[in-house]
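Novice: sequence first, predicted model second:
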Amino acid sequence: MGTWACKLLNGAYSINLYSSTLLLACISGDRYIAIVQARRSVKIRRRIQVYSRLICTVIWLLALVFSLPTLIFYKQVEDMDASECMPVYYGNNNAKVVKILIPSTQMLMGFLVPLMVMMFCYSCIMVTLLKAKNFRKHKAVRVVLTVVFVFIFCHLPYNVVLLVHTTKLFKNRTCKVEQDTLMMLSISRSVAYLHCCLNPILYAFIGVKFRGHFCQIMKDLRCLGQRYIYSGRSSQQTSDLYISAKIVVGSNNENPSSFTM
């Protein structure tokens, strides 16, 4: 589909990856304040809510800035056999810097920094929950462990393969090794992008309040559907009764046009 589609698709993937991981780090920080700093959380969260839109805007801008190299250097390259969407660099020094800069930034800001924030926040949250005398604490701990485990499971393989691929960029390697590395990179990247699809389940449907409201909406929709069906049947029965009554009345009339409707 050309260079514009190549830039747009890879740029969208990159922006989505950065924004999702950085926003998850902010969510873990918000939960840390709400649970660990419960006594002061009201004042702190009021201040944060004032700047919440600003924080989200800054994160999206950072994701866009970190994705600029992808938007700039990715192009559609025409070969004799096929066309491929890949980064194209100009100049030897520029190529070396950018080839290291793009994956390094992705590993650092797209994985390591959010992972460190999440590990710190959720570790403190787990300690606080285990100390609390609440019968639901074990369920809350399982939710925390699930969130961290899924994040590591989805993003760790991709970043490990990306690190291996980056270390081999300036070394001689066979075509077989390069093809295997690119295949593993493609598979692990797909798993990392899959995490964005799992986020609504992990951060919304697991929550008790959200699940309760969602179930209530489903019940209301079912009740409305039943009322609509019932009202439709009632109106149909009324119409049938009206038509049959009209026919009975018309049958006593000598004029056959009374049967016409």
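Specialist: Now that the structure is in, tell me what you want to look at. In this text, all values refer to a predicted model and were calculated from it rather than measured experimentally.
Novice: rest of the way, CA atoms for contacts and neighbours
Specialist: Fine.
Novice: show me what contacts Leu112?
Specialist: By Cα atoms under 8 Å, 6 or more residues apart in numbering, the contact set of Leu112 is empty.
Novice: name the element Cys154 belongs to?
Specialist: Counting by DSSP states H and E, the element that carries Cys154 is helix 137-167.
Novice: which elements pack onto that helix?
Specialist: helix 92-107, helix 113-131, helix 175-200 (3 or more Cα pairs under 8 Å, 6 or more residues apart in numbering; DSSP states H and E).
Novice: now stretch 50-70: buried residues?
Specialist: 59-60, 62-64, 66-70 (16 or more other Cα atoms under 10 Å).
Novice: scan this structure for its longest helix.
Specialist: helix 208-251 (DSSP state H).
Novice: ok now that one, how far from the chain's centre?
Specialist: Distance of helix 208-251 from the chain centroid (Cα atoms, centre = their mean, to the nearest Å) equals 38 Å.
Novice: how about Ser19, what does it touch?
Specialist: When contacts are counted by Cα under 8 Å, 6+ apart, Ser19 touches 59-60, 62-63.
Novice: now it: how far from Gln106?
Specialist: Noted for Ser19: a distance of 11 Å to Gln106, by Cα to Cα, to the nearest Å.
Novice: what does Ile48 give?
Specialist: 27 Å.
Novice: who touches Val127 in this structure?
Specialist: By Cα under 8 Å, 6+ apart, the contact set of Val127 is empty.
Novice: go on, Leu8?
Specialist: Neighbouring residues of Leu8 by Cα under 8 Å, 6+ apart: Leu71.
Novice: please repeat the previous calculation with a cut-off of 7 Å.
Specialist: The contact partners of Leu8, taken as Cα atoms under 7 Å, 6 or more residues apart in numbering, number zero.
Novice: quick one: which helix or strand includes it?
Specialist: Here Leu8 sits within helix 3-35, counting by DSSP H and E.
Novice: dropping in the other structure now:
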Amino acid sequence: MAVGIMYYGENTTTPDYSAYYEDTENYAPCNNSSVRNFSHVFLPTLYSLVTIIGFIGNGLVVCVLLKHRNQTTLTDICLLNLALFDLLFVFSLPFYSHYAAVEEWIFGDFVCHFASGVHTLGFFGSIFFMVVMTLDRYVVIMHAHTMARHRTLRVGIALTVVVWMLSLCISLPVFALTQVKYEDFNWKCNSNTKDNIWDNFNIFMTNIVGLVIPLLVMIFCYSRIIPTLVKMRTVKKHRIVKLIIIIVVIFFLFWTPYNIVILLNFLHNQGILINDCDMLTGLNLSLPVTEGIAYAHCCLNPIIYAFVGQKFMLRVKRLLRKWVPCRFLVSPRNMSESSFRKSSIVSRSSEITSTRIM
């Protein structure tokens, strides 16, 4: 997720794509023209696909949830905010797509501040709500009888305010410290500070807050949830367990390579790693590839958290029938929402996985 806080080149908080190809004065001259040509095509293409798919998927989630806002639950609130943060993240990608293609920022100083901040806000907000939803599942399964009465709309609204405020606080330095500067005959949008403390803060927030802590929370919660689900006498348990495993595995696979490459790039710029052309070329090539893979995760959130739910899919089909009539969409008369409430156990399982809207 380039998150608003990233580390591609020295002292950058936004994607400075020239850092993929240029060598600093401390490096031996290396020919990175192949990496440059690859990134000119790969990043804009992938960003465009992620933008289109992300807008459609997350936009549908927002539309469906707002349409059925009278039946809102805590799960719905989390899904809505997750989709909103993903939309904010996706909103910044067209700017960075152009930036990656031409290696120059043409959108002015205000858009530089705004796009960088929104990028960071969407990234961390999405991560935080994934953690909230994981903790919610944990509470529902492990402490269902004692905590069920506390899962109210007021709690959902309070959590929403807390997550938004926390995400804004983390994003404020990016809003404030990014600017357009003329460097190396090009206009660039990156950090205006040369302080190493800011670089270390970037690395800490991206790797620890953006990956390690959420991953540890997921592993802990789901390692407790899965054995409990296996013992539940419901035909849905195997599907639920598989879904939980997919959530953790996909999150890990999509984000870990990117965060590792960012850390290696930081160590290389600090002179800790061996300084040679092979190392530099490998890092410059790995950055855009792993970044693109990580960004694609925002397109998967609607599928993982919403579209796999039968009830949610029913509502999506009903909404699409009004917009684009199609014979392939199942008629609401053949699929009533009450047909999905077969038992209290199944309903609880649906709430646990956050894949249905109760």
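Specialist: Everything's here; your move. Bear in mind the structure is a predicted one, so any value in this text is a computation, not a measurement.
Novice: any idea what the TM-score is?
Specialist: The TM-score (TM-score structural alignment, normalised by the length of structure 1) is 0.74; 219 aligned residues with a Cα RMSD of 2.6 Å.
Novice: if we can go back for a sec, mean distance, the helix holding Cys154 of structure 1 to its aligned residues in structure 2?
Specialist: Comparison of helix 137-167 of structure 1 with structure 2 after fitting gives an average deviation of 1.1 Å (mean Cα distance after the TM-score superposition for structure 1).
Novice: how far off centre is that helix?
Specialist: 15 Å.
Novice: mind listing what the equivalent of Thr3 of structure 1 over in structure 2 touches?
Specialist: Alignment note: Thr3 of structure 1 maps to Asp109 in structure 2; criterion TM-score structural alignment. Neighbour list for Asp109 of structure 2: 179-180 [criterion: Cα under 7 Å, 6+ apart].
Novice: the alignment partner in structure 1 of Val163 of structure 2: which element?
Specialist: Here Val163 of structure 2 is matched to Ile59 in structure 1, going by TM-score structural alignment. Assigned by DSSP H and E, Ile59 of structure 1 belongs to helix 52-66.
Novice: what's the matching range in structure 2 for the next helix or strand after that helix?
Specialist: Using DSSP H and E, the helix or strand that follows helix 52-66 of structure 1 in sequence is helix 68-73. Counting by TM-score structural alignment, helix 68-73 of structure 1 pairs with residues 172-177 of structure 2.
Novice: and what of stretch 137-145 of structure 1?
Specialist: Counting by TM-score structural alignment, stretch 137-145 of structure 1 sits on residues 237-245 of structure 2.
Novice: list the buried ones in that stretch?
Specialist: Using 16+ other Cα under 10 Å as the test for burial, stretch 237-245 of structure 2 gives 237, 240-241, 243-244.
Novice: out of these, flag the one nearest to Ile213 of structure 2.
Specialist: Checking those against Ile213 of structure 2 with Cα to Cα, the nearest one is Ile244 at 17.7 Å.
Novice: which one is the closest one nearest to, not counting chain neighbours?
Specialist: Tyr222 (7.1 Å; Cα to Cα, 6 or more residues apart in numbering).
Novice: tell me, how many neighbours does the residue mapped onto that neighbour from structure 1 end up with?
Specialist: In structure 1, the residue paired with Tyr222 of structure 2 according to TM-score structural alignment is Tyr122. For Tyr122 of structure 1, the count of nearby residues is 22 (other Cα atoms under 10 Å).
Novice: any idea how far Leu54 of structure 1 is from Tyr122 of structure 1?
Specialist: Where Leu54 of structure 1 is concerned, Tyr122 of structure 1 sits at a distance of 24 Å (Cα to Cα).
Novice: how about Glu84 of structure 1?
Specialist: 38 Å.
Novice: same deal with Val88 of structure 1?
Specialist: To Leu54 of structure 1, Val88 of structure 1 is 35 Å away according to Cα to Cα.
Novice: kindly report the same for Arg40 of structure 1.
Specialist: Counting by Cα to Cα, the gap from Arg40 of structure 1 to Leu54 of structure 1 is 22 Å.
Novice: find the nearest non-adjacent residue to the residue positioned nearest the centre of structure 1, please.
Specialist: Note on structure 1: the residue nearest the mean C-alpha position is Cys196, at 3.0 Å, using Cα atoms, centre = their mean. Computed as Cα to Cα, 6+ apart, the closest residue to Cys196 of structure 1 that is not its neighbour in sequence is Ser20, at 6.9 Å.
Novice: in terms of helices and strands, where is Tyr182 of structure 2?
Specialist: With DSSP H and E as the test, Tyr182 of structure 2 turns up in strand 178-183.
Novice: Provide the aligned range in structure 1 for the helix or strand that that strand is followed by.
Specialist: Heading C-terminal from strand 178-183 of structure 2, the first helix or strand you meet, by DSSP H and E, is strand 186-191. Matched against structure 1 by TM-score structural alignment, strand 186-191 of structure 2 falls on residues 82-87.
Novice: can you list contacts of the matching stretch?
Specialist: 6, 73-78.
Novice: what about whichever residue in structure 2 pairs up with Ala192 of structure 1, how many residues nearby?
Specialist: In structure 2, the residue equivalent to Ala192 of structure 1 is Ala294, according to TM-score structural alignment. Counted with other Cα under 10 Å, residues neighbouring Ala294 of structure 2 total 23.
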